[in-house]
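Visitor: how would this look folded up:
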Amino acid sequence: MVKFSEQVHRDTKKLWQKSFDHPFIKEMVTGELPEDKFKFYVIQDYHYLKVFDQLHLKLAQQLPGPQRQVVEDYMQNLTVDELEARNHTFQKLGISQDEWAQTPLAPANYNYLNHMRHSLATSPAVGLASFLPCPWLYVELATHWQHANSPVEVYDDFFQTYEEAAQDKSTVPMIELMDQLATQADLKERATMARAFVRSSYYELQFWQMAYHQQQW
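Guide: Coordinates of the predicted model:
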């Protein structure tokens, strides 16, 4: 039987490829991306990571001991490092905490976060399926562009952050947990998990688009 993770990974292959090839990423690699677009991305991503962290804490609270520990270990090892990396990027770009706090969520970010909130409210399994495209896609993004060396230091740091995450394999236990929850789910919940995963993959692509066009309400 095909693992659930293999199924949804196959189903979202074309969407993920569009993320790998998005102009935002390609222009980071070449150094042509205007800094204001990257600043827009970083601020929105920081908003996203704050909620992402909170949602994982809520997910952990809904799981039994061993499964809860997988989520808690993941959060300790990855999200804290990402938030610290974003703070370092803020300093390099001259972004103050006041500027971040006063910047509202862009439409695509707002929709993505609400999608994950709704997914977690449906069930822990559906919630996890909606969370995983973000870190898993970034791991593959880092692998896809592993030989890229942007001439812009802050962009090069961005790729190195995710390359380090890819090397430490921190996403693997979470993928395994999703497969475990999928085997425990009935057909209806499993289908809902798959939809949540695909929709998050769509929102990942929209996140690049949002930043590239500095989307406003």
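Visitor: CA atoms for contacts and neighbours, from now on please.
Guide: Fine.
Visitor: could you pull out the helices for this protein?
Guide: Using DSSP state H, the helices of the chain run over 4-11, 13-20, 23-30, 35-61, 65-74, 80-93, 97-102, 107-122, 124-131, 133-144, 153-167, 172-184, 187-212.
Visitor: Which residues belonging to the fourth one are considered buried?
Guide: When burial is assessed from 16 or more other C-alpha atoms under 10 Å, helix 35-61 yields the following buried residues: 37-49, 52-53, 55-56, 59-61.
Visitor: next one: the second one
Guide: Residues Leu15, Trp16, Ser19, Phe20 are the ones in helix 13-20 that count as buried (16+ other C-alpha under 10 Å).
Visitor: what's the most distant pair in those residues?
Guide: Leu15 and Phe20 (9.0 Å; C-alpha to C-alpha).
Visitor: Point me to the residue sitting closest to the centre of this structure.
Guide: Taking C-alpha atoms, centre = their mean, the centroid of the chain lies closest to Cys134, which sits 2.3 Å from it.
Visitor: And the contacts of stretch 143-156?
Guide: Where contact means C-alpha atoms under 8 Å, 6 or more residues apart in numbering, the residues beyond stretch 143-156 that reach it are Phe20, Met28, Val29, Thr30, Gly31, Thr89, Lys92, Phe159, Glu163, Ala166.
Visitor: want to put them side by side, so please do this one too:
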Amino acid sequence: MTDVRTSTSGLLWAGSEDLYAAVLEHPFLAGLTDGTLPRDAFRHYVVQDTHYLRGYARALRALAARAPDEPSAAMFAEHAVGAVAVEQGLHEEFLDDLDGAPVDAVPPGPTTRAYVDHLLTAVHTGSWAEGVAAVLPCYWVYREVGRELLPRSSPDPLYARWVAAYGGDDFSAVVDAVLDLTDRLAPGPREQALMESAFRTSTRYEWMFWDASWRLEGWPL
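Guide: Model prediction:
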């Protein structure tokens, strides 16, 4: 069940619940759980997610640098290191089981570039609270998707590993820490509205990211 909270984070989620419902209905995730997802779609996802996590780590480092207190700075700095660790660990495991060109031989796709640019704009030009709201869907949506898919897992061992990584307790604890921080922000009405806009845009990009891999999106020219 989705972790729907009151206060700041609850308002953010409520404003994008329709988008999360669309995420759960996407055929990419259906193919993960029933094992029918084509391998080339999953490889596209892993390669693009590797590029994305590099940009995501930059956004988290920017949040750490702008944090108003040391615990928040330390948390986002640690998570930035963790994002790189995922790239080097879990993604390398997946790529070892998939055929294709090396990651750096494939450029970031249009959706990947757009999502990263959105995050970097939010964390550098918006308020600190807006930056937190922008990076939050990557934590929260993945945790909720993992929880939703975990009981079904997948008959494909490769896809089952992906589901287990995001549906497990370790990742959930990381997400809870960011949600607790979000609920301590107590923004005013104007900043809450800006946070909701940043959160909803990032949640749209979460759907678009899976859709891009489903379509094997590339640059048209």
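Visitor: picking up where we left off before, deepest in the core, which of the helices of structure 1 is it.
Guide: With neighbours taken as mean count of other C-alpha atoms under 10 Å, the helices of structure 1 reach their highest mean count in helix 124-131, at a mean of 27.
Visitor: same for that helix, what does it pack against?
Guide: Counting contacts by 3 or more C-alpha pairs under 8 Å, 6 or more residues apart in numbering; DSSP states H and E, helix 124-131 of structure 1 packs against helix 35-61, helix 107-122, helix 172-184, helix 187-212.
Visitor: can you pull the contacts of the alignment partner in structure 2 of Tyr46 of structure 1?
Guide: Matched to structure 2 by TM-score structural alignment, Tyr46 of structure 1 sits across from Thr50. Applying C-alpha under 8 Å, 6+ apart, we find Thr50 of structure 2 in contact with Glu87, His91, Val103.
Visitor: ok, of those residues, which one's closest to Gly126 of structure 2?
Guide: Glu87 (27.1 Å).
Visitor: Confirm for me that that closest one is in contact with Leu53.
Guide: Yes. Glu87 of structure 2 sits in contact with Leu53 when judged by C-alpha atoms under 8 Å, with a separation of 6.9 Å.
Visitor: Tell me which residue of structure 2 lines up with Asp125 of structure 1.
Guide: One correction, residue 125 of structure 1 is Ala, not Asp. In structure 2, the residue paired with Ala125 of structure 1 is Ala129, using TM-score structural alignment.
Visitor: And its match, how far from Gly100 of structure 2?
Guide: Ala129 of structure 2 sits 40 Å away from Gly100 of structure 2, going by C-alpha to C-alpha, to the nearest Å.
Visitor: how many other residues sit next to Asp69 of structure 2?
Guide: Residues near Asp69 of structure 2, counting by other C-alpha atoms under 10 Å, number 10.
Visitor: Leu216 of structure 2 now?
Guide: When neighbours are counted by other C-alpha under 10 Å, Leu216 of structure 2 registers 15.
Visitor: who touches the counterpart of it in structure 1 in this structure?
Guide: With TM-score structural alignment as the criterion, Leu216 of structure 2 lines up with Gln214 in structure 1. Going by C-alpha under 8 Å, 6+ apart, Gln214 of structure 1 touches Lys37, Phe40.
Visitor: I'd like the distance between Gln214 of structure 1 and Ala194 of structure 1.
Guide: 30 Å.
Visitor: Equivalent analysis for Ala142 of structure 1, please.
Guide: 24 Å.
Visitor: Check Gln62 of structure 1 too.
Guide: 20 Å.
Visitor: What of Tyr74 of structure 1?
Guide: From Tyr74 of structure 1 to Ala194 of structure 1 the distance is 22 Å (C-alpha to C-alpha).
Visitor: try Gln76 of structure 1
Guide: Separation of Gln76 of structure 1 from Ala194 of structure 1 (C-alpha to C-alpha) stands at 26 Å.
Visitor: And for Leu120 of structure 1?
Guide: Leu120 of structure 1 sits at a distance of 14 Å from Ala194 of structure 1 (criterion: C-alpha to C-alpha).
Visitor: go on, Glu32 of structure 1?
Guide: Computed as C-alpha to C-alpha, the Glu32 of structure 1 to Ala194 of structure 1 distance reads 36 Å.
Visitor: What of Phe52 of structure 1?
Guide: Separation of Phe52 of structure 1 from Ala194 of structure 1 (C-alpha to C-alpha): 19 Å.
Visitor: do Met174 of structure 1 as well
Guide: Met174 of structure 1 sits 15 Å away from Ala194 of structure 1, going by C-alpha to C-alpha.
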